[in-house]
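> got a structure for you, letters missing:
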């Protein structure tokens, strides 16, 4: 359990979407979609065409309606036991932290879907893993990703799930500051810096989310932080690519880098320390 308090979850700009069909699975960590979406937007391509999404197809309105009703009825207590409600509670928590830290912060949207979904970046599938589309300022999540993350060697524990949300919302912060556009111009090297910065910003959220009279999280434990570290290691480029991993082809950073940058953000909660573009030591 990580969330404290009781009663209904209100706010968060969270809605249900998707067609209910399952796309082909690939082993990716949170954040792959943002890079592909940016590339697609700049070069007029459809990310769904090369991510297994293709045409998102007709939406199963009954499934979406049921998911939306589930979201509308979420409580704080539910957020400690239910993945869908946990996503909503985390969206509220992350935006609450960034509203206090970042002047002019604009809360993004979150869409929770199953299988495939239509986005302003084109149709996409759950094969992308969680992703953020800058064109509609929306973070997209298929909750089934958490089971995939566990199979990849990560954790499906509550805080590990919340870290994934905070990482994608970190991309929204980067979009607002112009870092996304800057990173895209630098190719793979820029992609790595974008992803590591998002990990650091997720750490910033974790530092602040359990502090103060209006804290949304109960005090975090070392065991909970360990689940985040385990997941960050599991989605490092070198972990995913294996023994023949080539750093020149990395897009997200190594397991060690992802863990280190999360810790930089978590140790003190200062977003100014997350500027991965201001150092050669990433």
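Right, received. Where do you want to start? Quantities reported herein were computed from a predicted structural model and do not represent experimental measurements. Numbering: from 1, shown residues only.

> drop to CA atoms for contacts and neighbour counts, all remaining ones
Fine.

> so residue 52 sits right up against residue 127, yeah?
Yes - contact criterion Cα atoms under 8 Å: residue 52 and residue 127 qualify, at 6.7 Å.

> take the one below as the second:
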């Protein structure tokens, strides 16, 4: 079990359900957007355009509020048992770590992202309508991370990830990593270079992996608000391997090779399996935002701060 059982889950931390969206802007994927990513990697084309087609990015109705945190999610024990509760408590842990470390390391105040759980399909407040096929994603326009928890089993069944808790928590931390980029003004840095092994898109995704590792470096040490215990129990080597398994399973090279038997770095949008693992470990071992500067790295498979 990953969480300390006595941790209290905030009944207001997430919302659930769908609701019509306003549409128009692209969502940031990561571990999410996998079906779109596979289409782009195998058949070529702009993944942004494909995502807009899948999500229906031209809808124009107003967004509706969803229900709150699922009623059965009360404590850390529930987070260890139920995947939806795990998403909620992971979000709270991310709030705790980033609320402390972001202003300390960058001078930027942390504002928590919204988190929405959905099933089947959801409409956002700025990135159109999305289905489960898109996977978890972050919408910069409404500052919300979206999760259909059925994705976590697909990550195992279709992409070969391990099913450990930290593999799932890595996905949540990666999407919140995109929110950190939004707060720091970096979300738009991928726009000029959407594809390729050294593209802005790849650098953005690897940075979100690094931010996920940064969270993990403090999540089992930093006391939770109002407690003398951290949210997570001490992470074991197996826990870290679970996170690395998830990161590897969604590498561009691995997805391409499974689909076509070959790789084409010119169409990459998220980075190779090796790169995704190394940048997660860079954040984990260093615990510093500055160590996650993928945009300055000259060799993405050899992070300067990696050890």
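Yes, it's here. Because the structure is a prediction, the values reported are computed rather than measured.

> How alike are these chains, TM-score-wise?
The TM-score (TM-score structural alignment, normalised by the length of structure 1) is 0.84; 258 aligned residues with a Cα RMSD of 2.7 Å.

> Quickly find the element holding the most centrally placed residue in structure 1.
Nearest to the mean C-alpha position of structure 1, by Cα atoms, centre = their mean, lies residue 168 at 2.8 Å. Assigned by DSSP states H and E, residue 168 of structure 1 belongs to helix 158-177.

> compared with structure 2, how much does that helix deviate?
Here helix 158-177 of structure 1, set against structure 2 after superposition, deviates by a mean of 0.4 Å using mean Cα distance after the TM-score superposition for structure 1.

> distance between that helix and the chain's centre?
The gap between the average C-alpha position of helix 158-177 of structure 1 and the chain average comes to 4 Å, counting by Cα atoms, centre = their mean, to the nearest Å.

> ranges for the strands of structure 1?
With DSSP state E as the criterion, structure 1 has strands at 14-18, 109-114, 116-119, 122-125, 131-133, 138-141.

> packing partners for the second one?
So the one you mean is strand 109-114 of structure 1. Here strand 109-114 of structure 1 touches strand 14-18, strand 138-141, going by 3 or more Cα pairs under 8 Å, 6 or more residues apart in numbering; DSSP states H and E.

> Out of these, which is closest to residue 214 of structure 1?
Each of these was scored for nearness to residue 214 of structure 1 using Cα to Cα, and the closest is strand 14-18 (20.9 Å).

> And the closest one, how far out from the chain middle?
From the chain centre to the centre of strand 14-18 of structure 1 is a distance of 15 Å (Cα atoms, centre = their mean).

> now do stretch 53-71 of structure 1
The chain centre lies 20 Å from the centre of stretch 53-71 of structure 1; the measure is Cα atoms, centre = their mean.

> in that stretch, what counts as buried?
Using 16 or more other Cα atoms under 10 Å as the burial criterion, the residues of stretch 53-71 of structure 1 that qualify are 53, 54, 55, 56, 59, 63, 64, 67, 68, 71.

> could the residues you listed go into JSON lines alongside distance to residue 151 of structure 1?
Converted to JSON lines, the buried residues of stretch 53-71 of structure 1 look like this (distance: Cα to Cα, whole Å):
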{"residue": "53", "distance to residue 151 of structure 1": "22"}
{"residue": "54", "distance to residue 151 of structure 1": "25"}
{"residue": "55", "distance to residue 151 of structure 1": "28"}
{"residue": "56", "distance to residue 151 of structure 1": "26"}
{"residue": "59", "distance to residue 151 of structure 1": "28"}
{"residue": "63", "distance to residue 151 of structure 1": "26"}
{"residue": "64", "distance to residue 151 of structure 1": "27"}
{"residue": "67", "distance to residue 151 of structure 1": "25"}
{"residue": "68", "distance to residue 151 of structure 1": "28"}
{"residue": "71", "distance to residue 151 of structure 1": "26"}
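
> In helices, which of those residues appear?
Members of those lying in helices (criterion: DSSP state H): 63, 64, 67, 68, 71.

> Check structure 2 for its longest helix and report it.
The helix that spans the most residues within structure 2, counting by DSSP H, is helix 83-106.

> what's the counterpart of residue 293 of structure 2 in structure 1?
With TM-score structural alignment as the criterion, residue 293 of structure 2 lines up with residue 275 in structure 1.

> give the contact list for the alignment partner in structure 2 of residue 172 of structure 1.
Under the alignment by TM-score structural alignment, residue 172 of structure 1 pairs with residue 179 in structure 2. Residue 179 of structure 2 makes contact with 113, 138, 140, 143, 144, according to Cα atoms under 8 Å, 6 or more residues apart in numbering.

> Report the buried members of these.
Buried among these by 16+ other Cα under 10 Å: 113, 138, 140, 143, 144.

> Go through those and say which is closest to residue 221 of structure 2.
Proximity to residue 221 of structure 2 was ranked across these by Cα to Cα; first place goes to residue 113, at 22.3 Å.

> Quickly note the distance from that closest one to residue 182 of structure 2.
Counting by Cα to Cα, to the nearest Å, the separation of residue 113 of structure 2 from residue 182 of structure 2 is 10 Å.

> Equivalent analysis for residue 39 of structure 2, please.
Look at residue 39 of structure 2 and residue 182 of structure 2: by Cα to Cα, they are 26 Å apart.

> same question, residue 81 of structure 2
For residue 81 of structure 2 relative to residue 182 of structure 2 (Cα to Cα), the value is 32 Å.

> Between the two, which has more neighbouring residues?
Between residue 81 of structure 2 and residue 182, counted using other Cα atoms under 10 Å, residue 182 has the larger neighbour count: 17 against 13.

> How about the more buried one: what's its closest non-neighbour residue?
residue 140 (6.5 Å; Cα to Cα, 6 or more residues apart in numbering).

> same deal with residue 75 of structure 2?
Ranked by Cα to Cα, 6+ apart and with sequence neighbours excluded, the top spatial neighbour of residue 75 of structure 2 is residue 8, at 4.6 Å.
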